[in-house]
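S.K.: sequence first, predicted coordinates after that:
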Amino acid sequence: MLSKMHTEAGVPAVPGLSSSSENPHKKPKKAEDKTGAPPSRFSLRMSAAWWRSLQCIGMTLHYLAPPRPPNPAFSKSISATISSKKGNFTLQFYTPKGYDEAKKTRERFPAVVNFHGGGFTLGNATDDARFARFVLETCNAIFISVDYRLAPEYPFPTAVDDGADALLYLIRYAPELYIDPYRLATSGFSAGGNIAITSPLRLTAHLKTITASTAPGQEQVPVYRIVAIATWYPICDYTLSRVERRATAIRPDQTLPPGLTTLFDSSYLFPPNLDLADPCLSPSKATDQQLAEGIPPNVIFYTCEWDMLLREGEDLAKRLERPPISKNVHYRMIEGVPHGWDKGPDPLKPPAHSEQLYLECCERLRDVFNGAESK
């Protein structure tokens, strides 16, 4: 079966869908402007399954490098309440030292809610276990990684809705989970970096509708505070074409292959008339008011020098820092690395500089948590 799969330059591709569907002279506004004629959803699922099997091998090798990353302490399956696509998804909980004694001590821990990468099409919640170790050891925080539902089976906005639902669940059940709801943060990598930004925006919008429709005496959402976002090489602006992104990349040869990015776009950006400027898809297109209200006060923002997403990430980081949004932004471009460099499949050692940068990020998160008001 695999030997018959359509490829472009050796890269598995979706049959009937060219990796050059975009018109390089037209700025995309709708999904169809990026993907062309919508491909068969079945063919997208077949291609996604192929790539998922490859990624499973790569991540297995990634886990083998010493020091070995931790395993989740427990998991919870929760129901989707915000998404129109009903169903369940899983939260994986990594717990810090002292968590098992929390029933006796009544200690409350800060929590980092994480979203894995994979173009909204690949990956799972254990992919960022190496980062989880630094959160546990440096921040003494609970690390909750979200197995949000993937495209093409679940296109936009399901992943973002699941992210907001995960936050809402953790806020509602904070006492039972020994979470301090005043010390929450989101984190994520690539597509997950997008969700780390957009899920607080989505939650803010959702809670406005709840507040407007809640009658006196009905259950209210508990008070909470998301104090930080840690986002790594996120997708920020889908109104930029892949052609434009590659043209502005410092090392186009180091960007993701067109066959893979075409799969990602065709899987997630559906239906064809989807507005690419939706702020929960392209946070760069959110208004100043939406960003000021929905983004936490502290943003830790990393981009990669050789990444085609560098420019849009850099632009958003600068915008978040400027008035009238005026967030406290720590921005760093990681020199000499491509997109997703920290997930390299080397079984002998972690990718270069990944541990130093994870530590730096978690030290900043720790400082935010220690300065946050806890009640």
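M.R.: Cool, the structure landed. Numbering: from 1, shown residues only.
S.K.: okay, CA-based contacts and neighbour counts for the rest of this
M.R.: Fine.
S.K.: show me what the longest strand anywhere in the chain is packed against.
M.R.: Longest strand in the chain by number of residues, with DSSP state E as the criterion: strand 179-189. On a contact count with 3 or more C-alpha pairs under 8 Å, 6 or more residues apart in numbering; DSSP states H and E, strand 179-189 meets strand 109-115, helix 191-213, strand 226-232.
S.K.: next, the angle from that strand to strand 226-232.
M.R.: Orientation check (axes from the mean of the first three to the mean of the last three C-alpha atoms, to 10 degrees): strand 179-189 against strand 226-232 gives 20 degrees.
S.K.: that older thread, out of the helices and strands packed on strand 179-189, which is the most enclosed?
M.R.: Mean neighbour count (mean count of other C-alpha atoms under 10 Å) peaks for strand 109-115 among the helices and strands packed on strand 179-189, with a mean of 28.
S.K.: what helices or strands is that strand leaning on?
M.R.: Of the remaining helices and strands, those touching strand 109-115 by 3+ C-alpha pairs under 8 Å, 6+ apart are strand 142-147, strand 179-189, helix 191-213.
S.K.: got another, please set it beside the one above:
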Amino acid sequence: MIDPHIQGLLQAMAESGFALPDPITPSSLRATLDNPISGPPVEIAKQVDISITAEKRSIGGRLYHPAPGQVLPVVLFFHGGGWVHGTLDMFNRLCATLSSHANCAVLSVDYRLAPEHPFPSAWEDAAASLHWVKTNHDELGIDPRRIALAGDSAGGNLAAATAQLAIGDQSVVHQLLFYPALDGRCNSSSFNAEHVGFLSSEQMRWYWEQYAPGELREDARVSPSLSTDLSGLAPATIIVAGNDPLHDEGVAYARSLEQMGVEVALYDYPGAIHGFASLLGLVPLADEAVEKAAQALQTAFK
């Protein structure tokens, strides 16, 4: 079952010539999918590109701040794209909306991409960005005691893995995961079904091979759902889509968190597809999910 608004949008895109590339290569995916979906602009008081320094490298970033001059909590956001593609521009509207609606700053991180930079590069950049935010909070106008980790798809993987790294860190107060990639074994029921939209099971398996081939996926930093101890983890909001290879692993992770005493809210949208939050302003279901996410952040920061 597909939400009729999403179905209409997919049909219009297909009629305009959009299709996933065949064969799948890094360059073909970047050319096809690294173009932001056109939608209503989102107003934000401050939006500026910055540089996150980590050891001997520099990581790109974009800061959104709805009230310059005020010190606000911050969301550290990791974009989607299978660790292979994805840009700050692609998630511009989503980040600006979260910033505006949750009344918080958002720092979107342009981490290194595979296959040029496989694991642990993206994970290292995510961890380094958390450290950098804390040490540079004054110039950013953020409260280092109220940090949320958020991500979309592969970015949800990085947010979840960074949250596990930060267990015991009282400054990390929430994790917000949009249809996260959490289990490199790729063996769930939803993974073994085919789905319409922006992500196929074959495509997701290919992403995993680029980022963390073979036995690397048994590492909990790569597959956060394989962690054996999640107690003490920051509370979570997990948003999943029914027509998505990653649906079942998101649901399973929410249940695992609950069993280990972690506060978690799961929002399951049966009619949605992978990546649907980026359709905000175009699809009512996306607007609803993003508003739920913003409300969760507001609550966490209070």
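M.R.: Looks like it came in fine. Quick caveat: nothing in here was measured; it's all calculated off a predicted structure.
S.K.: how about the longest strand of structure 1, aligned to which bit of structure 2?
M.R.: Using TM-score structural alignment, strand 179-189 of structure 1 corresponds to residues 142-152 of structure 2.
S.K.: hmm, back to that, any chance of the helices and strands packed on strand 179-189 of structure 1 in a markdown table, plus distance to residue 312 of structure 1?
M.R.: Conversion of those to a markdown table gives the following (distance: least, C-alpha to C-alpha, whole Å):
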| stretch | distance to residue 312 of structure 1 |
| --- | --- |
| strand 109-115 | 20 |
| helix 191-213 | 12 |
| strand 226-232 | 13 |
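S.K.: out of those, which is closest to residue 340 of structure 1?
M.R.: Closest to residue 340 of structure 1 of those is strand 226-232 (C-alpha to C-alpha; 8.7 Å).
S.K.: so what touches that closest one?
M.R.: Contacts to strand 226-232 of structure 1, defined as C-alpha atoms under 8 Å, 6 or more residues apart in numbering, come from residues 181-190, 192-194, 196-197, 200, 295-303, 361, 365, 368-369, 372.
S.K.: returning to that earlier point: okay, the angle between the longest strand of structure 1 and strand 109-115?
M.R.: 30 degrees.
S.K.: between the helices and strands packed on strand 179-189 of structure 1, which one is closest to residue 132 of structure 1.
M.R.: Closest of those to residue 132 of structure 1 is strand 109-115, at 8.9 Å (criterion: C-alpha to C-alpha).
S.K.: and the angle for that closest one with strand 142-147?
M.R.: Strand 109-115 of structure 1 and strand 142-147 are oriented at 20 degrees to each other (the same axes, to 10 degrees).
S.K.: what's the mean distance for strand 109-115 of structure 1 versus structure 2?
M.R.: Taken against structure 2, strand 109-115 of structure 1 registers an average deviation of 0.5 Å after superposition, with mean C-alpha distance after the TM-score superposition for structure 1.
S.K.: give me the stretch of structure 2 that the helix or strand just after that strand matches.
M.R.: For strand 109-115 of structure 1, the following helix or strand on the C-terminal side (DSSP states H and E) is helix 129-134. Against structure 2, the aligned range for helix 129-134 of structure 1 is residues 92-97 (TM-score structural alignment).
S.K.: what about the helices in structure 1?
M.R.: Ranges of helices in structure 1, per DSSP state H, are 31-35, 41-64, 102-105, 129-134, 158-172, 174-177, 191-213, 242-248, 258-268, 288-294, 310-321, 354-371.
S.K.: so which bits of the longest one are buried?
M.R.: Within helix 41-64 of structure 1, the residues that qualify as buried are 43-48, 51-52, 55, 58-59, 61-64, counting by 16 or more other C-alpha atoms under 10 Å.
S.K.: do stretch 281-300 of structure 2 as well
M.R.: Applying a neighbour-count criterion of 16+ other C-alpha under 10 Å, the buried positions in stretch 281-300 of structure 2 are 281-283, 285-287, 289-291, 293-298, 300.
S.K.: isn't residue 70 of structure 2 right up against residue 140?
M.R.: No - with contacts counted by C-alpha atoms under 8 Å, residue 70 of structure 2 stays clear of residue 140, the gap being 10.0 Å.
S.K.: out of those two, which sits in the busier spot?
M.R.: With neighbours defined as other C-alpha atoms under 10 Å, residue 70 of structure 2 and residue 140 compare such that residue 140 has more, 21 against 13.
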